[in-house]
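Student: A predicted structure for the sequence below; I have some questions about it.
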Amino acid sequence: MQTVTGLYDNHHDAKAVVEQLEDAGISSSDISIAGRGDEGGETYAGEGATAGAGVGAVVGGTGGLLAGLGMLAIPGVGPVVAAGWLAATAAGAAAGAVAGGAAGGLIGSLTSSGVDEDDAHVYAEGVRRGSTVVSARVEDEQADVARSIINDNAPVDLEARRSMYREEGWDRFDEKSPDFTEEELARERDRVRDYRPL
């Protein structure tokens, strides 16, 4: 079993990746998506889906995993639209309110599935700053297909993003960080779009 993960600055790209993974025969139960929602502020949480409630809300006319998108709150990240195994673990950690629970939820579920811990911190910080993470747990024979789908849909260059964050003094995801406001998210999305490495 392998875990293949990508970070996307465009929420629509991330949703397209989920649909392509499902179309390739990867089970919805092995795919996760978590992000701050669309750049225009639209979310996919159904009526009655509240922060911390998990991912059970059925919404919209979408099938597969995307039909189960719901809202949850992750300390240090804020409200996210999420579905899948990664979201369920993060929701459980947040609901448990244990010290370091958010990192244990988001970062811990990625690392326990084989994602490098340093990369998991960049993924979590990316979600905090408005990006969307897609992760698929796949059998070895499906790994190349999943990797190809993730890489063919304009994922963030993780090394470049890590460098950008470190240029401003960032070291690791911190669940005690304040949530980004909508204005800060908009500025961050503009900044990453225009970023050029030093």
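Tutor: Nice, thanks for sending it over. Numbering: from 1, shown residues only.

Student: Only C-alpha atoms from now on, for both contacts and neighbour counts.
Tutor: Noted.

Student: Secondary structure class of residue 5, three-state.
Tutor: strand (DSSP: H, G, I helix; E, B strand; the rest coil).

Student: could you measure it against residue 133, distance?
Tutor: Computed as CA to CA, to the nearest Å, the residue 5 to residue 133 distance reads 7 Å.

Student: Put this next to the first one:
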Amino acid sequence: MKTVTGLFDDYTDASSAVSALESAGVPSNDISIVSNNADNRHGDHSNAGEDAGTGAGIGAVVGGAGGLLTGLGLMAIPGVGPVVAAGWLAATAAGAVAGAVAGGAAGGIIGAMTSSGVSEADAHVYAEGVRRGGSLVTAKVDDALVPEAEAILKRSNWVDPAQRRVAYNEQGWTKFDDTLDPYGPEQIKQERGRYRRPGL
């Protein structure tokens, strides 16, 4: 088993990638999605704001077409803010945050990714990408399916982590910091505008 991960600027691209991975034979319980919900696109049926400091568990179910996406729940991640999430990565991050002492919660999303095989450098980019409004899809796949799973993520308009790291570094960013305020809807809109492909 190997972990494959893709960051997406658009939730629609991320959900398409999840569906394509499921269609390719990756079991739903081996796939995770964590998507910024600062714009309340999925509603606000949780106490995510109250639990941002303590680490909320996965809350109310929100709609989806089937498979993993039917199990989306609301939670909060320190430094990221409200997210909709489903799957093993979300559960691992929520558990790590809930058990962390104050100031040590960075282990939540970063630790969940690195313990599953994502490099620490990429984990910081992915966490920052979600903080800035993106969606993260992570899947544990059999070695034989790795090339197909990676191709699915790339076809679904994934973000190249090396290029995004350079873009973030040019803005003075060095790593994900869970003590920073989450991005609000207007900041996210501006951030998405930086990377929007011409014609979209």
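Tutor: Sure thing, it's come through. These numbers were taken from a predicted model, which means no experiment stands behind them.

Student: quick revisit: residue 5 and residue 133 of the first structure: who's more crowded?
Tutor: Remark: of residue 5 of the first structure and residue 133, residue 133 carries more neighbours, 26 against 23, as counted by other CA atoms under 10 Å.

Student: What's the match for that one in the second structure?
Tutor: If you follow residue 133 of the first structure across to the second structure using TM-score structural alignment, you land on residue 136.

Student: For burial, what's the neighbour tally of the nearest residue to that match once chain neighbours are set aside?
Tutor: Spatial nearest neighbour of residue 136 of the second structure, excluding adjacent residues (CA to CA, 6 or more residues apart in numbering): residue 7 at 4.6 Å. Residue 7 of the second structure: 30 surrounding residues under other CA under 10 Å.

Student: Aligned against the first structure, show me the partner of residue 7 of the second structure.
Tutor: In the first structure, residue 7 of the second structure lands on residue 7 (TM-score structural alignment).

Student: hang on, the earlier thing: my guess is the residue nearest to residue 136 of the second structure contacts residue 132. True?
Tutor: No. Contact status for residue 7 of the second structure versus residue 132: not in contact, 11.3 Å apart, counting by CA atoms under 8 Å.

Student: Tell me how many other residues surround residue 174 of the first structure.
Tutor: Residues contacting residue 174 of the first structure under the criterion other CA under 10 Å number 18.

Student: got it, and residue 25 of the first structure?
Tutor: 11.

Student: Now do the helices in the first structure.
Tutor: Assigned by DSSP state H, the first structure shows helices spanning 11-23, 85-96, 101-102, 108-112, 117-128, 140-151, 158-167, 182-194.

Student: and the counterpart of residue 68 of the first structure in the second structure, what does it touch?
Tutor: Alignment note: residue 68 of the first structure maps to residue 71 in the second structure; criterion TM-score structural alignment. With contacts defined as CA atoms under 8 Å, 6 or more residues apart in numbering, residue 71 of the second structure is in contact with 61-64, 86.

Student: Let me know the distance separating residue 2 of the second structure from residue 31 of the second structure.
Tutor: Applying CA to CA to residue 2 of the second structure and residue 31 of the second structure gives a distance of 12 Å.

Student: Check residue 37 of the second structure too.
Tutor: Distance of residue 37 of the second structure to residue 31 of the second structure, given as CA to CA: 19 Å.

Student: try residue 6 of the second structure
Tutor: For residue 6 of the second structure, the distance to residue 31 of the second structure equals 11 Å [CA to CA].

Student: joint contacts of the two?
Tutor: Each of 137-138 lies in contact with both residue 6 of the second structure and residue 31 under the rule CA under 8 Å, 6+ apart.

Student: Isn't residue 165 of the second structure up against residue 123?
Tutor: No. With contact defined as CA under 8 Å, residue 165 of the second structure does not count as touching residue 123 (10.7 Å).

Student: what residues are up against the closest residue to residue 21 of the first structure other than its chain neighbours?
Tutor: Closest residue to residue 21 of the first structure apart from its sequence neighbours, by CA to CA, 6+ apart: residue 146 at 6.4 Å. By CA under 8 Å, 6+ apart, the contact set of residue 146 of the first structure is 4, 21, 136, 138.

Student: was I right about the second one contacting residue 147?
Tutor: No. Residue 21 of the first structure lies out of contact with residue 147 (CA under 8 Å); the separation is 9.6 Å.

Student: Looking at the two, which is more packed in?
Tutor: residue 21 (23 against 17).

Student: Start and end of stretch 34-44 of the second structure, how far apart?
Tutor: 15 Å.

Student: neighbouring contacts of that stretch?
Tutor: So stretch 34-44 of the second structure is in contact with 11, 62, 74, 80-86, 90, 130-137, 183-185, going by CA under 8 Å, 6+ apart.

Student: swap the cut-off to 6 Å and go again
Tutor: 82-85, 130, 133-136, 184-185 (CA atoms under 6 Å, 6 or more residues apart in numbering).
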